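Novice: here are the coordinates; sequence isn't available:
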């Protein structure tokens, strides 16, 4: 029976407003058996679903994780960024089933599953010996695709709870499976993958291939958050897997010696990376965040030709009068949660030949070469000074709206063009070294996460000293000479410190909402300009209106 092969795939049922069927639009009709002529063709097909994963790991998915939590915000800046109140709805937890980021994430999840399933069905039919490939190669390829589908479903479970479980492209109008059914489906895929994926060997570079440790890490993540997903704590199971990964049972990995090793231009050689998505200038480039984070004129600081739209920034650590929010509530304040001697807290500076230091743009915006960057809105033609504060400081003074700083409000609607600290976790080279642009791969899973996961499991089991040792083994690389001025101890490692440590190490890596939910503070915690709703149903997003309108068998999540 012939199977139409999708080369340029467009999932019309997913993209065009319904989720009734994973139905591809065919651009050419050939059978897989005749299309594949070489190992290169096999690998090209295998890699296609991973290009979707590259897109999926940013944009709407990142926004749902970070702008709904305590570390990031898109404030209204004068005439810019109100966006019909969209940014405020997410910050205040007032989203609806009609919001675009939610629809994009539901659609993108099932699209990823469809791409993985389609490629798997094609590769299953091939005789790998014709391409000088082995049965072991075939098992690894098929289980990479299974594991990738499990990854998409794992994220879908996190965002929405139960989703329809597709096992082929021919199924139509499926109802949602239960949370437990989807959990078990993911678990089964990953357990099988552990026996058939290949292991990473010492010294092997990370090129985006899913190996045993990646599947083990996803399974650990599933168990780690099981209480939120299915109401059943499974920290013991997560601990066993995390320990096995650290022990090297699923491949050879070690912590990187430097904080920026997992994030820099050569991070494909970092021994810490368990799974990353390759990036290269104009080829699957990891760059979606650039326009959101940086000021219109920050291109002068980076000495690059790329423009930005000055939207996102860290939530403020300080009130308009410069006192700390940490005195009032523990969550948020991401910049001031870093110790002052932390190497990452330095201003970002490119040092040449791929080297750089620091991770933030804060304070006077003066380029490494000494050029003073000026504003274009509230501070037009004036030196830009980024503030770890949110307020209309430009409207204070004689004859202006406010007579003193004490009158200023700090909320989502009172930003300015210089509002907020800007992270630079992915290095930006100048034009003179433009061949490096977007050369840093996107680290999806790294060993530091496994250390922190194991630490939290130990902490929950009562081993606070063991948990502290694990966190300190990561923290020490962030300080000159490895001297940590504020190490974690059994005595100071409480819930607040743990949440701070997750925030510091994984700032901006698209996971904060999940961490807050696991610690049961996403709907009960307070942070800058955010009061707790107390509505636990907000731990899940609604099923989008567009999905339900295309499939009457889909049911809405409670509370929406």
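Specialist: Arrived safely. It should be emphasised that the depicted structure is a prediction, and the values quoted were computed from it without experimental measurement.
Novice: contacts, neighbours, all on C-alpha from now
Specialist: OK.
Novice: could I get the full set of strands for the stretch 151-300 of the chain?
Specialist: For the stretch 151-300 of the chain, the strands defined by DSSP state E, counting those that start in this stretch cover 273-277.
Novice: repeat for the chain
Specialist: Per DSSP state E, the chain has strands spanning 10-11, 24-25, 72-74, 273-277, 312-314, 349-352, 355-357, 360-361, 363-364, 385-386, 422-423, 442-446. These are given in chain order.
Novice: closest to residue 175 out of those strands?
Specialist: Comparing those against residue 175 with Cα to Cα, the closest turns out to be strand 10-11 (18.8 Å).
Novice: about what we covered before: nearest to residue 304, of the strands of the chain?
Specialist: Scanning the strands of the chain with Cα to Cα as the criterion, the closest one proves to be strand 349-352, at 11.9 Å.
Novice: distance-wise, check the residue lying closest to residue 487 once chain neighbours are set aside relative to residue 460.
Specialist: Closest residue to residue 487 in three dimensions, ignoring its sequence neighbours and counting by Cα to Cα, 6 or more residues apart in numbering: residue 472, at 6.3 Å. In this structure, residue 472 and residue 460 are 17 Å apart, going by Cα to Cα, to the nearest Å.
Novice: structure two is appended below for comparative analysis:
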């Protein structure tokens, strides 16, 4: 998929929050040499290029590399609109895991927790996910005319990707339109429970239509990805629907755990831990790929973007840091961490990767890069210390996991503690696998007496920081907006404070509301 991703075929679609005002857009070109959807879906071989577009929509921002134009989403700088970059902004910068010193309009609002329906970052994520749903709907409709088995697998993958987009929409926005066909009708919103039921039904139906574990190309999903997304869905069911599904979370987590995926234990660069290999330029081949269940591919030559790992690496470099040690040509001096994250790591836990020279642990003023430790988790160098494919150092090769096996270990433990019926000895064993990798030995292992919900939340922070998970976890624990847990500059106060609970979800973009009178803004906005 890394090679296909740069040769994607655009699909003409209608977004589920927009409508066409010209009926003649439905007509076919008169010129027989024009390339149309009929050509794209002539057979499974051609359709595979269109499938690549669905995956690429999570990695890229338009039809040209970098910020070269032809952006998928307007009214925001193109690099800002990339999915994993916005995932970081909305799920990490709004929490104790990160702050950013840049003053771009709407960006300080995220950590300050005072965003509105006009915020360009919360709005761009909505549009990105809506576009992904639209792309998937178009693909599914067109591919249904193909009868061979490979095409049916493609359709199952597209349905998974659509379900993943809706999983995000449920999490971020609550109630949004549920649209499964390309239409010019103005849609109405579905409830969070209706959306939850749709995602659940889709995943239950496609899980047996997808290839077996690791039976697909690297970067494409298999049935384990469906099990894993069900695990994530069920873990959040109580918050999203008011009905807990912890026993289902345990069951599907267990299916994933017993699959052929395994945590990486290969210390390829010989630094005493196999954890950092997950975030290096060769993480598609150094052993890390064995625990990547669902990921976004990046390549400094083939898929260039100012989002993705290019953003995570460049934006975290500043002060006295040497960019060449990270395989890039410079730092953007933006993202750092708060003391709350740093203080979660005990001596010997090598997952805590921070740069401290010239950096203050305490943050007195967010705009200064020296305020807060810098994060060194992601590096555009491989296990042999060599730079990634782009020798200019502009774009990076590090793939980003959206779901990896350790998250499912932690899902199992949390759901078991919440009454899901899992085995606590198994939960301890799973967590100790992660901690043995983190410490390089058994010195950080825990016993059943140490395992409670707070420990699991802290372990999720230690294992998954800066991977786009934190806000969702804090909402589930009722920590995100309440005074139960504070961090520096939470709700725009130096020592942190509570804020209104309506901020547990983001607003639907005001422009979208004005375009479609059937939509109702989320309460509080």
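Specialist: Cool, the structure landed. Note that the coordinates shown come from a computational prediction; the quantities given were computed from them, not determined experimentally.
Novice: structure 2: which residue goes with the residue nearest to residue 487 of structure 1?
Specialist: In the superposition onto structure 2, residue 472 of structure 1 corresponds to residue 432 when matched by TM-score structural alignment.
Novice: next one: residue 428 of structure 1
Specialist: Looks like residue 428 of structure 1 aligns to residue 380 there (TM-score structural alignment).
Novice: quick one, what contacts that match?
Specialist: Contact analysis of residue 380 of structure 2 by Cα atoms under 8 Å, 6 or more residues apart in numbering lists 280, 281, 313, 326, 327, 328, 387, 388, 396, 397, 398.
Novice: residue contacts, residue 356 of structure 2?
Specialist: Applying Cα under 8 Å, 6+ apart, one finds that residue 356 of structure 2 lies in contact with 373, 374.
Novice: picking that back up, can you tell me which of the contacts of residue 380 of structure 2 carry over to structure 1?
Specialist: Retained in structure 1 by both residues aligned by TM-score structural alignment, their matches' Cα atoms under 8 Å are the following of the contacts of residue 380 of structure 2: residue 396.
Novice: including distance to residue 498 of structure 2 and neighbour count, could the contacts of residue 380 of structure 2 go into JSON lines?
Specialist: Formatted as JSON lines, these follow (distance: Cα to Cα, whole Å; neighbours: other Cα atoms under 10 Å):
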{"residue": "280", "distance to residue 498 of structure 2": "37", "neighbour count": "29"}
{"residue": "281", "distance to residue 498 of structure 2": "39", "neighbour count": "30"}
{"residue": "313", "distance to residue 498 of structure 2": "31", "neighbour count": "27"}
{"residue": "326", "distance to residue 498 of structure 2": "37", "neighbour count": "28"}
{"residue": "327", "distance to residue 498 of structure 2": "40", "neighbour count": "29"}
{"residue": "328", "distance to residue 498 of structure 2": "39", "neighbour count": "25"}
{"residue": "387", "distance to residue 498 of structure 2": "44", "neighbour count": "24"}
{"residue": "388", "distance to residue 498 of structure 2": "43", "neighbour count": "26"}
{"residue": "396", "distance to residue 498 of structure 2": "38", "neighbour count": "35"}
{"residue": "397", "distance to residue 498 of structure 2": "39", "neighbour count": "31"}
{"residue": "398", "distance to residue 498 of structure 2": "36", "neighbour count": "29"}
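Novice: let's have the contacts of residue 380 of structure 2 in a markdown table, adding distance to residue 345 of structure 2.
Specialist: Below are those laid out as a markdown table (distance: Cα to Cα, whole Å):
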| residue | distance to residue 345 of structure 2 |
| --- | --- |
| 280 | 21 |
| 281 | 25 |
| 313 | 21 |
| 326 | 23 |
| 327 | 26 |
| 328 | 27 |
| 387 | 29 |
| 388 | 29 |
| 396 | 28 |
| 397 | 28 |
| 398 | 24 |
